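here is the input, now give the coordinates:
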Amino acid sequence: MDSLTQIVLGAAIGEVVLGKKVGNKAMLYGAIAGTIPDLDTFASHFVSTVDALAIHRGFTHSIFFAVLFAPIMGWLISRFEKAANFKDWSWLFFWGFLTHPLLDAHTTWGTQLFWPLDLRLAYKNIFVIDPLYTLPFLICVLAAMRLPKKSARRKNLNKWGLILSTTYLGITLLLKFYTYQHFKRALNDQGISYTAIETKPTAFNSLLWTANVDTDSHYLIGHYSIFDTQPIHFSKYLKNHLLLDTLRQEPQVRKLIKITEGWYNIEQKEDYIVLNDLRFGLLSLSPQAKDFVFSYTIKKNKDGSVSIEEREKNMRDGKKLIQELITRIQGN
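As a prediction, this is how the structure comes out:
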């Protein structure tokens, strides 16, 4: 999830663990704990594009990280924050570190919660930024901050923030199941044979969902709003995997393919190719859309090496997508 959401969750967890003893400092250190796992994004400044992708939501989003670093942070904070002891601070950081990846596991990217095992949990039932999850939660936490640390109302407000946000997560899981059935029914009604299907919510909401469908030679992408009255339309995207040719043997290319979990297609350009990661959708809801949120240029250099770079996104595309979402959510 986005940084603000993780800060709010961390603050709420800090309040549960130590709020009655240290007041708003519990929220402060809980927010810090909720932020620390995402420091893995700084890896992009020191490693290749592909390696940075592989590192993200890996070690720092694992149970192993929480167990290893919570006592370290607990010892460090206990050296100058005497209102609670080493064990208390360690417990706060442990739960702050752990709830961060537990929440991220609900997004499309997922987390390697059981690192070093090569297993990524991704339930894909909430977009990385969802105001309906974050805003009520934030309001409850901010209201709780203004009350005395031993106030029963403070405890209840914080509890309601956790209840509302967790309930919303549960609702998105039900919506995922509901919309998944509609996508499957549409594929069957249209006589489409497929080998795999995955669904996820579109940006900033849980009312409009998208499905990626794998067939023998191409992928299909369709959208469904819970307010739709017309059949689902699926757009076709050729796989073109053969265009990779010998590049497929390059270690960084193999790693990038693994990161996409096989959901990718290839476009041939003049002197390079483009690999599109289909998992995160398109920058437009138009049936003719071809620009994906995450695309990577793969180029063979004159010295025989291969360079891979993420393609930059245009802010105007983001604004256009939001406008399209508002319209499309209302139904077809």
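
drop to CA atoms for contacts and neighbour counts, all remaining ones
Will do.

just the strands in the chain please.
Remark: strands assigned in the chain by DSSP state E are 196-201, 208-214, 218-225, 234-238, 264-268, 273-282, 292-300, 306-310.

can I get these in TSV with mean neighbour count and distance to residue 124?
Shown next, in TSV, are those (neighbours: other Cα atoms under 10 Å; distance: least, Cα to Cα, whole Å):
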stretch	mean neighbour count	distance to residue 124
strand 196-201	20	5
strand 208-214	23	11
strand 218-225	21	15
strand 234-238	17	20
strand 264-268	19	17
strand 273-282	22	10
strand 292-300	19	16
strand 306-310	16	23
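
out of those strands, which is closest to residue 165?
Residue 165 lies closest to strand 196-201 among the strands of the chain, at 16.7 Å (Cα to Cα).

between the strands of the chain, which one is closest to residue 27.
Here strand 196-201 is closest among the strands of the chain (Cα to Cα), at 30.2 Å.

other residues contacting that closest one?
108, 124-127, 176, 180, 207-215 (Cα atoms under 8 Å, 6 or more residues apart in numbering).

which among those residues gets closest to residue 315?
residue 127 (18.7 Å).

for the closest one, the count of nearby residues, please.
Using other Cα atoms under 10 Å, residue 127 has 24 neighbouring residues.

export the strands of the chain to JSON lines and append columns for distance to residue 35.
Output for the strands of the chain, formatted as JSON lines (distance: least, Cα to Cα, whole Å):
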{"stretch": "strand 196-201", "distance to residue 35": "24"}
{"stretch": "strand 208-214", "distance to residue 35": "28"}
{"stretch": "strand 218-225", "distance to residue 35": "33"}
{"stretch": "strand 234-238", "distance to residue 35": "37"}
{"stretch": "strand 264-268", "distance to residue 35": "31"}
{"stretch": "strand 273-282", "distance to residue 35": "23"}
{"stretch": "strand 292-300", "distance to residue 35": "24"}
{"stretch": "strand 306-310", "distance to residue 35": "25"}
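
now the second one, please; I'll put the structures next to each other:
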Amino acid sequence: MDSVTQVLLGAAVGEVVAGKKAGNKAVMWGAICGTIPDLDVIGRHFLSTVEALDFHRGISHSLLFAVIISPVLGFGIRRLYRQSNATWRDWTILVFLSLFTHALLDCFTTWGTQLFWPASYRVAFKSVFVIDPLYTLPLLISLVWLVFLPQNSGKRRKLNHAGLILSSGYLVITLVAKYQANQVFENSFDVQGIEVERYDSRPAPLNIVLWTVNVETDKGYYIGYYSFLDEDRKIKYDFFPGNHELLGEYGAYKEVKKLTEITENWYTVEVADHGIILNDLRFGQSSGWEAGEGNFVFAYHIYPTVSGIQVDEVEKNFKDGRKMLKQLWRRITGN
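Here you go, the predicted structure:
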């Protein structure tokens, strides 16, 4: 999830664990610890493109990291606030739960989280977009309100619990919505005679009303959309040839093998002026998505160099963001 949401979730967890004993200090340290896992983005500055992708949501989002770092940070925070009623145990639990809930929340998004690192498996429920206001707002409202109340206030506890219950309940609703959308998609496969090898669904940006599905067949990939506000369940699918054979000799390089592994083999290949472009299908297209046109949000330029190959992420283009949001809203409201 986005950093703001993770800060808010960490702050709410901090209040639950040590709010009575440390007041807003617990909220502050929960917020700080809630954003620590995302510091793995610094990997972009000293790792290659593929290495940074593999590093993201890796060790820093794992249970092992939380278990090891929590008592250390807990000890340091306790040293800062020796006069506080919060003990080393309290601060250690606060740190652990702030780190763990960060990773757990990320598991609901598309990218996936190596919760059980060093195992390479990424947990990904794919039921929430990385930014979802309906999840974030209950946490934001309750926390902005409660930080102005005394730390021993019962109303403070109730506000925080309400924010957490509403946001957590929303996560449950997203799983139910995903299940219902999948039922519609599966029925459409049968009706349209699409021989599916596997499929993968997720919500469109900023909502859980509009859902998108990627479908793999022996001929290539289909991408379709369904809104719960559609007048019917007739889903229009756009076809994208895989063209995996265009990898050619590039496919023998470990960087490319790792890249295709990261995409979970949801990728297409196209010829570029110099080298090839590998498109990650999991995150859709940034423009023209309604008509199955436009560039994919995540794409990678692979090209030869003197020493081997180079893999660069293709620069994203969101210049016409307002138009894209209008298209998104129009599609959310039904076909």
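
what TM-score do we get after superposing?
Scored by TM-score structural alignment, normalised by the length of structure 1, the superposition of the two chains gives a TM-score of 0.98; 331 aligned residues with a Cα RMSD of 0.9 Å.

just the helices in structure 2 please.
3-22, 24-35, 49-55, 63-80, 88-106, 133-146, 154-192, 254-262, 321-332 (DSSP state H).

would you mind giving the ones you listed as JSON lines with distance to residue 308 of structure 2 and mean neighbour count added?
Formatted as JSON lines, the helices of structure 2 follow (distance: least, Cα to Cα, whole Å; neighbours: other Cα atoms under 10 Å):
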{"stretch": "helix 3-22", "distance to residue 308 of structure 2": "36", "mean neighbour count": "25"}
{"stretch": "helix 24-35", "distance to residue 308 of structure 2": "37", "mean neighbour count": "24"}
{"stretch": "helix 49-55", "distance to residue 308 of structure 2": "15", "mean neighbour count": "18"}
{"stretch": "helix 63-80", "distance to residue 308 of structure 2": "35", "mean neighbour count": "17"}
{"stretch": "helix 88-106", "distance to residue 308 of structure 2": "35", "mean neighbour count": "24"}
{"stretch": "helix 133-146", "distance to residue 308 of structure 2": "44", "mean neighbour count": "18"}
{"stretch": "helix 154-192", "distance to residue 308 of structure 2": "42", "mean neighbour count": "16"}
{"stretch": "helix 254-262", "distance to residue 308 of structure 2": "10", "mean neighbour count": "17"}
{"stretch": "helix 321-332", "distance to residue 308 of structure 2": "37", "mean neighbour count": "14"}
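
okay, the ones you listed in JSON lines with distance to residue 118 of structure 2 next?
Formatted as JSON lines, these follow (distance: least, Cα to Cα, whole Å):
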{"stretch": "helix 3-22", "distance to residue 118 of structure 2": "23"}
{"stretch": "helix 24-35", "distance to residue 118 of structure 2": "21"}
{"stretch": "helix 49-55", "distance to residue 118 of structure 2": "11"}
{"stretch": "helix 63-80", "distance to residue 118 of structure 2": "9"}
{"stretch": "helix 88-106", "distance to residue 118 of structure 2": "15"}
{"stretch": "helix 133-146", "distance to residue 118 of structure 2": "30"}
{"stretch": "helix 154-192", "distance to residue 118 of structure 2": "27"}
{"stretch": "helix 254-262", "distance to residue 118 of structure 2": "15"}
{"stretch": "helix 321-332", "distance to residue 118 of structure 2": "38"}
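
can you tell me which of those is nearest to residue 246 of structure 2?
Of all the helices of structure 2, helix 254-262 sits nearest to residue 246 of structure 2, with 12.3 Å by Cα to Cα.

give me the helices and strands touching the closest one, please.
Under the contact definition 3 or more Cα pairs under 8 Å, 6 or more residues apart in numbering; DSSP states H and E, helix 254-262 of structure 2 sits against helix 49-55.
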